[in-house]
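Chemist: Dropping a prediction and its sequence here:
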Amino acid sequence: MSTEALQFDFDSIRVATNNFSEANTLGRGGFGAVYKGRRWNEEDIAVKRLSKDSAQGDIEFKNEVILVAKLQHRNLVRLLGFCLERNERLLVYEFVPNAILDHFIFDPVKRADLNWETRYKIIVGIGRGLLYLHEDSRLRIIHCDVKASNILLDAELNPKIADFGMARLFNIDQTQAETSRVVGTYGYMAPEYVMRGHFSVKSDVCGFGVLVLEIISGQKISSLRHEGKLEDLLGYAWNSWKEGISSNLIDPMLRTGSRPEIMRSIHIGLLCVQQSIADRPTMAQVIQMLTSNSVDLPVPSQPAFFMYNHGIGSSSDVSLGFESN
């Protein structure tokens, strides 16, 4: 796949987005803004306009685009192309109509429409997308920023993993790497990544486990309200599991659905967020656990919620700079 085949003309994108109008804005973040657009062939697109202070060079940017464009999976957002003109960096994606997961799962009105079957489908779909990135694509990719705001939902509420701005490419036989610049979202980041800058497929597994518990509870990782008090979700989930009252974690709006399946999913979520990398399952094992009741689940150990005990309770994006050993 060549860069020419993926290159969009700036003027055509400007027209498609009505000159990047406020009315066409889908969202904003630290990376820049996302706009809805419509091409001449009536195809809806989502255009990410990256902020101009990125340290990434043009060649690296093009290489990343080519990398992501090669990824084809029903649970990944499809990259259509890019534009690198007039000091602008634009990424063009397929348009996904139902916006992001956190707009659904944390909204008291919208999440009432998410029954257990739909939530389970979302959990398994995210898992399959991560498994593809880790093992089934021609590349091995660590997403490094698995969280509710990076999951889009299509018209049938199928999940699609988005935002590969922090993704890392691994050699097929490589298992772990490190960085001197930790960037991510507190609550979703694995402890070894926060403390030492180490990342691996198990880093994504940790973020996935947090997502599972959020989807089941309808509560954000850092703002669970229990008996009028603010608690962190992982600590509450762990204590509930230890005391044999995991059902307390289930969203009260989930009035139907298989209770054993929900309880098993909580158990799997806790296995994914364990402190020790070795204790966390791979995504292949996670999918097997989710889709086969014949697979016995090990007993989880304490999850990696140490950061909350050190007064770090927000789930805002952070950037920590440090020298790795």
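Modeler: In hand now; what should we look at? This structure is a prediction, so every number in the text was calculated from the model and none was measured. Numbers count the residues shown, from 1 in each chain.

Chemist: drop to CA atoms for contacts and neighbour counts, all remaining ones
Modeler: OK.

Chemist: would you list every one of the strands in the stretch 201-325 of the chain?
Modeler: Secondary structure of the stretch 201-325 of the chain (DSSP state E, counting those that start in this stretch): strands at 224-226, 229-231, 317-321.

Chemist: Could you point out which of the ones you listed sits nearest residue 87?
Modeler: The closest of these to residue 87 is strand 317-321. By Cα to Cα, the value is 24.6 Å.

Chemist: Please dump the strands of the stretch 201-325 of the chain into TSV; it should also carry mean neighbour count and distance to residue 153 for every row.
Modeler: Formatted as TSV, the strands of the stretch 201-325 of the chain follow (neighbours: other Cα atoms under 10 Å; distance: least, Cα to Cα, whole Å):
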stretch	mean neighbour count	distance to residue 153
strand 224-226	16	23
strand 229-231	13	28
strand 317-321	12	22
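
Chemist: now for the ones you listed, which one comes closest to residue 201?
Modeler: Nearest to residue 201, of all those, is strand 317-321, at 20.5 Å by Cα to Cα.

Chemist: That closest one - contacts with which helices or strands?
Modeler: With contacts taken as 3 or more Cα pairs under 8 Å, 6 or more residues apart in numbering; DSSP states H and E, strand 317-321 sits against strand 181-185.

Chemist: quick one, which of the strands of the stretch 201-325 of the chain is nearest to residue 247?
Modeler: strand 224-226 (13.4 Å).

Chemist: one more structure, for comparison:
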Amino acid sequence: MDNGDDDTYIVSNSSRLSMTNPKLYMNARLSPISLTYYAFCLRNGNYKVNLHFAEIMFTDDKTYRSLGRRIFDIYIQGELVLKDFNIVKEAGGVGKAVIKTFTAAVNNNNTLEIRFYWAGKGTTDIPNKGVYGPLISAISVVNSENGTGISLGAMVGIVVAGAFVIFAIGIVGWKCREQKNKMEQDLKGLNLQTGTFTLRQIKAATNNFDASNKIGEGGFGSVYKGLLSDGTIIAVKQLSSKSKQGNREFVNEIGMISALQHPHLVKLYGCCIEGNQLLLVYEYMENNSLARALFGPEEYGLKLDWPMRQKICVGIARGLAFLHEESTLKIVHRDIKATNVLLDKNLNPKISDFGLAKLDEEDNTHISTRVAGTYGYMAPEYALRGYLTDKADVYSFGVVALEIVSGRTNTSYRAKEESFQLLDWALLLKEKESLLELVDPRLGSNYNKEEVMVMINVGLLCANASAAVRPTMSAVVSMLEGDVVVPRLVSDPSVSNNEMKEAMWQKYQQSKQQNRSGSQKESISTDGPWTASSNSAADLYPVNLDSDYLEKRSLRS
């Protein structure tokens, strides 16, 4: 170590290399004793680590540069994986490449550590007065689960020797702060008018996310009830590390909802971005979601009489009318469903979960976008073509209105039975002029028949397959409140529904063929959020491919 030379830790090749990809081995990093590389802020999982070596300091002639042996140990994640490693011996000569491959597990600290350590063997200082410690040409890291790679240039490589330990600790903090600062910059760029909370505050409020305080679970993550030091009751939505809804959706939700204030939109108090935690803090809604009130177990279900159902439906319509027509920002929610309608202590409805919301600029006739939403609530033109307007929310509202009347979810499945489609049932009852059969039996006869018929017809009008037929949400409010007569349904949604089934049949056949060949896995989702990035037929079309249709279509083909 005390050879009097300048302390350099990079060596360059001086001769011609004949191996594959010689540029990778023209330079190498070396250290007299210890050389450690870190990759920070990785996802948990197994990684394939490829270590590329080539001895470019030694020569194969008879000069003094041909003398010497380089022997060192290799550690990955603190474990010895290769002892007394000799590059020349393993490669079969100098100037030749050798690649060593290992598997490394990244767990809770999200860090990968690769260390090369001279353990006192091999040449030290004579005859070349050179550095005979560990040497490495390149490193590549690939996630074994999803195939994404981390190149050497993207890794943080740090020589750890003596005083470099302190520097390495500083780099760890810098990289993690850099990731955090990126999120903070995104938030600041939105000019958010919302508060911020520390993780310590949130943990104190929720008793460290105690299971007894858990009040919900969704595609985004878990929701916890909390109590702030000033007595304010809050709901904390915690981004799941396994969530498909990423950082951009997190930022999107904050940006959308913080700019909107309305009695029928859930109020955002603030957010917390600390470490790997992404948290949203909302006003607490005492009666949970409309879905639990209508479809949940008896111990959770609320006895919603007809006036209360009417009030909830009108409230949802008013909230959507504000988003589409009254707000300075014109918003398409994209995921209107009973689960995303929350009820306060007075059973006032409030629309929540703006993670998928889109800004609808007035100059646009529509937005062409990646399809994302929930099976059973998506408008045909959006589900099939990604053609998004505020009429997609109108369609979803129509489905929710029918659910409020009937007390049944739009799509349900029973073992050994065909799936139940509420919209199809409503259309069938309309043909039979028996729409009152749709009414929730729990209401008995205690409801206003005229109001019920208005809500059913509004629901069917909104859920029409043709977007042009669907009314605006302000018109819906007027219809529900009796100020405007509900226009007659001018088109038959079942026609478009059959077209969608036909398109879905084609996709279904393709999926079956691909599954037989093993080129893709079948992944049919019947519930919850899904996106068009999925390859399964059921994930791409929000229409049930029932057994009768499959049987008839099979006979035709």
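Modeler: Right, received. Where do you want to start? Just so you know, these numbers come straight off a predicted model, no measurement behind them.

Chemist: Columns distance to residue 241 of the first structure on top of the strands of the stretch 201-325 of the first structure, output as a markdown table?
Modeler: Below are the strands of the stretch 201-325 of the first structure laid out as a markdown table (distance: least, Cα to Cα, whole Å):
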| stretch | distance to residue 241 of the first structure |
| --- | --- |
| strand 224-226 | 15 |
| strand 229-231 | 15 |
| strand 317-321 | 29 |
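
Chemist: right, so of the ones you listed, which gets closest to residue 145 of the first structure?
Modeler: strand 317-321 (10.1 Å).

Chemist: equivalent range in the second structure for the closest one?
Modeler: The alignment of strand 317-321 of the first structure onto the second structure (TM-score structural alignment) spans residues 529-533.

Chemist: now the matching stretch, how far from the chain's geometric center?
Modeler: 10 Å (Cα atoms, centre = their mean, to the nearest Å).

Chemist: Repeat that for stretch 345-357 of the second structure.
Modeler: In this view, stretch 345-357 of the second structure has its centroid 20 Å away from the chain centroid, taken as Cα atoms, centre = their mean.

Chemist: Now do the contacts for residue 399 of the second structure.
Modeler: Contacts of residue 399 of the second structure were listed using Cα atoms under 8 Å, 6 or more residues apart in numbering, and they are 377, 410, 423, 459-460, 462-463.

Chemist: Just put those residues in a markdown table and tack on distance to residue 173 of the second structure.
Modeler: Formatted as a markdown table, the contacts of residue 399 of the second structure follow (distance: Cα to Cα, whole Å):
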| residue | distance to residue 173 of the second structure |
| --- | --- |
| 377 | 45 |
| 410 | 49 |
| 423 | 55 |
| 459 | 55 |
| 460 | 57 |
| 462 | 53 |
| 463 | 53 |
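
Chemist: now, which of those residues lie within helices?
Modeler: If you go by DSSP state H, the contacts of residue 399 of the second structure have 423, 459-460, 462 in helices.

Chemist: For those residues, give me JSON lines that also has neighbour count.
Modeler: Below are those laid out as JSON lines (neighbours: other Cα atoms under 10 Å):
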{"residue": "423", "neighbour count": "23"}
{"residue": "459", "neighbour count": "27"}
{"residue": "460", "neighbour count": "25"}
{"residue": "462", "neighbour count": "29"}
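
Chemist: Throw those into JSON lines and include distance to residue 313 of the second structure, thanks.
Modeler: Below are those laid out as JSON lines (distance: Cα to Cα, whole Å):
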{"residue": "423", "distance to residue 313 of the second structure": "17"}
{"residue": "459", "distance to residue 313 of the second structure": "10"}
{"residue": "460", "distance to residue 313 of the second structure": "14"}
{"residue": "462", "distance to residue 313 of the second structure": "13"}
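
Chemist: if I look at residue 495 of the second structure, how far off is residue 380 of the second structure?
Modeler: 12 Å (Cα to Cα, to the nearest Å).

Chemist: The two: which is more packed in?
Modeler: residue 380 (25 against 11; other Cα atoms under 10 Å).

Chemist: and the aligned residue in the second structure for residue 15 of the first structure, helix, strand or coil?
Modeler: The alignment partner of residue 15 of the first structure in the second structure, by TM-score structural alignment, is residue 204. Residue 204 of the second structure carries the three-state label helix when classified by DSSP: H, G, I helix; E, B strand; the rest coil.

Chemist: Quick one: residues contacting residue 204 of the second structure.
Modeler: Residue 204 of the second structure sits in contact with residue 228, where contact means Cα under 8 Å, 6+ apart.
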